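> next come a sequence and a model predicted from it.
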Amino acid sequence: MDFSNFNDTLLSFLQSSPTPFHATASMRSALLSHGFVELLEEDTWVIEEGGKYFVTRNESSLIAFTTPQLTMSQSGWRMIGAHTDSPCLKLKPNAQVDRFGYHQLGVEVYGGVLLHTWLDRDLSIAGRITLKTKAGDIVSRLVDFKEPIAVVPNLAIHLNRQANEGFSVNPQEEILPILCGAENEFDLHELLTSQLKKQYSELQVDSILDFELSLYDTQPAALVGLHKEYICSARLDNLLSCFVGLQALLESDQQRPSLLVCTDHEEIGSLSACGANGPFLDDVLRRLTPNPEQYVQAMQRSMLVSADNAHALHPNYAHKHDKNHAPAINKGAVIKVNANQRYATNSETASVYRDIAAEENYEVQCFVVRSDMACGSTIGPITSGEIGVPTIDIGLPTFGMHSIRELAGSRDAYGLYKVLARFTKRDKLITR
């Protein structure tokens, strides 16, 4: 895939993936179109040599893999990991709020949201609805309103003269989106039923039982900057890595078993049935290598590249960085290092990545958080700790992480795709 086509496809993927459910559906569609076979966890699996497969859990996490040979204990895996979720505002179960002449939505903050960035944005709603059909079946369907139907207006500076000196947003009282005026009749379940009928004309809805819905910014993803060198979009953390990993897997030559794992709930700790701190990946790998001794052999001959966005040096806040570890946008992916194992990188996994990047003539940067600041973490240490696979944490330099709209480099994304595609074809890792 060339540079232009890559970024066009990336923008489409970002636009079609407003929630983890939709991101997983987008990846599922791409895999099916490239000949991958969908597996169901409740079925008995028949895995063939030279096969291409994928499986989802909770409709929000996905594992895809190739099996050029079935002796994984001898070859190991070339793994790429990312996460499908992003910080956002999620609707509460009893979300309808009517006050002071407006119909609003009660929301809960998911993850480390930069709350003030959600003010004065054109918002829509997407997610999963579980319902009962008139035939008596309980089914789930994804919905996406797409149109801007909600907004959280800011408070005028005349009523908050200290606004430019810094202010906090109360998530219980001050972040509730407005849908319409009270002069209009409004019932949330009726709205959701109407949307289901609009998207699924054949669906006979008896009643809505529950939902998992999020707000999102309707402004499209775009290439911006004087020379279009930046990607500006919601949910770059971490759909950017999901897309790069997916394209790398599709590019693999199937000489070595390769695997992509994209899990939900990273932004809140990954502890769930479909999160990195849950059993999903281990369940899949043990079905492919059920012999305990061979499983350990396979893991020790494998390597995981955990891809999650990295903090680029912000020119307006340079003091927030260690000056010797201050990544720049469009200067290459970032190897993340932390002595306290907030990242899983070690000297060996970093060396393998540096060597592969050099083969692609692709620059490599390094990030270490300032010693007087707390360090974030990723799925890398969690996955490595769960299955024992050697791991490196990398990421694409990003501005505004956890904002409703983030900024990364278009050349970085394409370069990482080329490096990870080569990684899936790598024969030897570390010689013992």
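In hand now; what should we look at?
> when you work out contacts or count neighbours from here on, use the C-alpha atoms and nothing else.
Fine.
> the most centrally placed residue in the chain: what's it in contact with?
Here the mean C-alpha position of the chain is nearest to the C-alpha of residue 84 (C-alpha atoms, centre = their mean), at a distance of 2.7 Å. Neighbouring residues of residue 84 by C-alpha atoms under 8 Å, 6 or more residues apart in numbering: 19-20, 23-24, 60-61, 238-239, 242, 262-265.
> quick one: it and residue 267, what's the gap?
Residue 84 is 9 Å from residue 267, where distance means C-alpha to C-alpha, to the nearest Å.
> alongside the first one, take a look at this:
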Amino acid sequence: MTPTAPHPDTAAHVDDFAAFIQASPSSYHAAAETRRRLVEAGFTALDEREEWPSGPGRFVIVRDGAVVAWVVPEGATPLTPFRALGAHTDSPGFKLKPKPTTGSNGWLQAGVEIYGGPLLNSWLDRELELAGRLVLRDGSEHLTRTGPFLRIPQLAIHLDRDANTGLTLDRQRHTAPVFGVGELAQADLLAVLARAADVDVDEVAGYDVLTADTAAPARFGLDDALFAAGRMDNLSSVHAGLAALLTVGSTGDTVSVLAAFDHEELGSESRSGASGPLLSDVLGRVQNGLGAEADEQARAFAASWCLSSDAGHSVHPNYPEKHDPVNRPIAGGGPLLKINANQRYATDAHGAALWRRACEQAGVAYQEFVSNNTVPCGSTIGPLTATRLGIRTVDVGVPLLSMHSARELAHVDDLVALSAAIGAFFAGA
């Protein structure tokens, strides 16, 4: 489809997205920032351990590194269907191991384990931070982040003359970041994290801490149309869904839902992942609050839709042979409709028609994405959600270059267009 003109609010939207990324160095921070913004906008934060209000309202919960928010419209009944936007808060990188303070030859290093499938070379020679959560002996949870603190140093070319023709990184020996010099006895990474969270290190009983690139997001290129940042897979969809949900009014024919799961990069098999019970728990409790019986719950689900929004691939100018020869989405051409014959994406003909209606209603273009037959296709939460809940699901997302790099690349118009199309989806397109 022909690309549309840039949206007049592009600058404000992209600036807000940049601020969201900087506030969200880990899945736990992303969930907390989403909840903070929603509560600031009038949503009520709920506790899963307590009874929830019934009837209309705007609500949000956080479960570990996942967040679910929803708007129950006035006049909702047991048969009111759902319009859900599914995304994920986690990104590939490195996670801190137990006994994290290590070292070699006078250097102080962090013991890390590879999380998901990062492009390892892209993490070299960048100032990284540690970010995540600390859990104290009393069970309380505290977010922590260090700011620039670590670096994975690459070997100088003088010591590896073949580095530009065949760089090979050992996942254990070559990925340990440095954070100083000195004696191990004089350094304690856990103490650094505790100070950053303003808690007593002796009270820390557990932690989930990962690395994040600290370079600020940036617009650049012709007309400042390109946007580079870390964690756009998949904060691009979380932010687009958040921005769209904030436009949903108090009346309507559907319950609008934003579900941003954790652990998608690992396969989603956790209590806060898409294969877990989180979304079914929330939707079930919403339906119970509306007085739905089992038959009515099934009928509401049968009329419901889920947009599985996750970043996809723009055609790469330096590797065009890696893409389908006919379907070649380009950055700036609009968000993607992701299709796969083997159900790696959940899109079918009905889903394609729904996405077309949403994009037409929003006044934005979209592009089909399908993999080259010789390149294995990745997957998303879409097939998982469709399988678990039986809700019709369609896979979409913004096109990126350098997916799973420490710093990915998008077009600003696609970021705005995705949010606009999600808004139309919530509005009933």
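Thanks, I have the structure now. The structure presented is a predicted model; accordingly, all values stated were derived computationally and were not measured.
> returning to what we had before: out of the contacts of residue 84 of the first structure, who's the most crowded?
Ranked by the number of neighbours (other C-alpha atoms under 10 Å), these place residue 262 first, at 35 neighbours.
> how about that one, what's its partner in the second structure?
Counting by TM-score structural alignment, residue 262 of the first structure corresponds to residue 260 in the second structure.
> so how far is residue 370 of the first structure from residue 324 of the first structure?
Per C-alpha to C-alpha, residue 324 of the first structure is found 10 Å from residue 370 of the first structure.
> out of these two, which sits in the more crowded spot?
Taking other C-alpha under 10 Å, residue 324 of the first structure and residue 370 do not tie; residue 370 has more neighbours (16 against 10).
> counterpart of that one in the second structure?
Alignment note: residue 370 of the first structure maps to residue 372 in the second structure; criterion TM-score structural alignment.
> just the endpoints, please. Distance across stretch 358-370 of the first structure?
Stretch 358-370 of the first structure has an end-to-end distance of 27 Å (criterion: C-alpha to C-alpha).
> ok, now stretch 246-258 of the second structure?
Stretch 246-258 of the second structure stretches 10 Å from its first residue to its last (C-alpha to C-alpha).
> how far does that stretch sit from the chain's center?
21 Å (C-alpha atoms, centre = their mean, to the nearest Å).
> in that stretch, which residues are buried?
Buried residues in stretch 246-258 of the second structure, counting neighbours by 16 or more other C-alpha atoms under 10 Å, are found at 246, 248, 252-258.
> how many neighbours does residue 272 of the second structure have?
With other C-alpha under 10 Å as criterion, residue 272 of the second structure counts 23.
> same question for residue 249 of the first structure.
28.
> just give me the match in the second structure for it.
Using TM-score structural alignment, residue 249 of the first structure lines up with residue 245 in the second structure.
> again with residue 341 of the first structure
Residue mapping for residue 341 of the first structure onto the second structure gives residue 343, with TM-score structural alignment as the criterion.
> count of neighbours near its match?
Counted with other C-alpha under 10 Å, the neighbours of residue 343 of the second structure add up to 13.
> got it, and residue 132 of the second structure?
Residues within reach of residue 132 of the second structure, counting by other C-alpha under 10 Å, total 26.
> that one and residue 29 touch, don't they?
Yes - the pair residue 132 of the second structure and residue 29 qualifies as a contact (C-alpha atoms under 8 Å) at a distance of 6.9 Å.
> between those two, what contacts are shared?
Counting by C-alpha under 8 Å, 6+ apart, the contacts common to residue 132 of the second structure and residue 29 are residue 143.
> list the contacts of whatever residue of the first structure lines up with residue 33 of the second structure.
Mapped onto the first structure by TM-score structural alignment, residue 33 of the second structure lines up with residue 26. Contacts here follow C-alpha under 8 Å, 6+ apart; on that basis residue 26 of the first structure touches 13, 16-17.
> quick one: what's aligned to residue 310 of the second structure in the first structure?
Aligned partner of residue 310 of the second structure by TM-score structural alignment: residue 308.
> now its match: how far from residue 20 of the first structure?
15 Å.
> hang on, residue 283 of the first structure is in a strand, isn't it?
No - using DSSP: H, G, I helix; E, B strand; the rest coil, the assignment for residue 283 of the first structure is helix, not a strand.
> counterpart of it over in the second structure?
Residue 283 of the first structure maps onto residue 281 in the second structure, by TM-score structural alignment.
> distance of that match from residue 364 of the second structure?
34 Å.
> neighbour count for those two, which is higher?
Ranked by neighbour count (other C-alpha under 10 Å), residue 281 of the second structure and residue 364 place residue 364 first, with 26 against 11.
> residue 403 of the second structure matches what in the first structure?
When the first structure is aligned by TM-score structural alignment, residue 403 of the second structure is paired with residue 401.
> which residue packs closest to its match, ignoring adjacent ones?
In space, and not counting its chain neighbours, residue 401 of the first structure is closest to residue 237: 6.9 Å by C-alpha to C-alpha, 6 or more residues apart in numbering.
> which one in the second structure is aligned with the one you found?
Taking TM-score structural alignment, the alignment pairs residue 237 of the first structure with residue 233 from the second structure.
> doesn't that match belong to a strand?
No - counting by three-state DSSP, residue 233 of the second structure falls outside a strand, being helix.
> the longest strand in the second structure is where?
In terms of residue count, the longest strand belonging to the second structure (DSSP state E) is strand 93-104.
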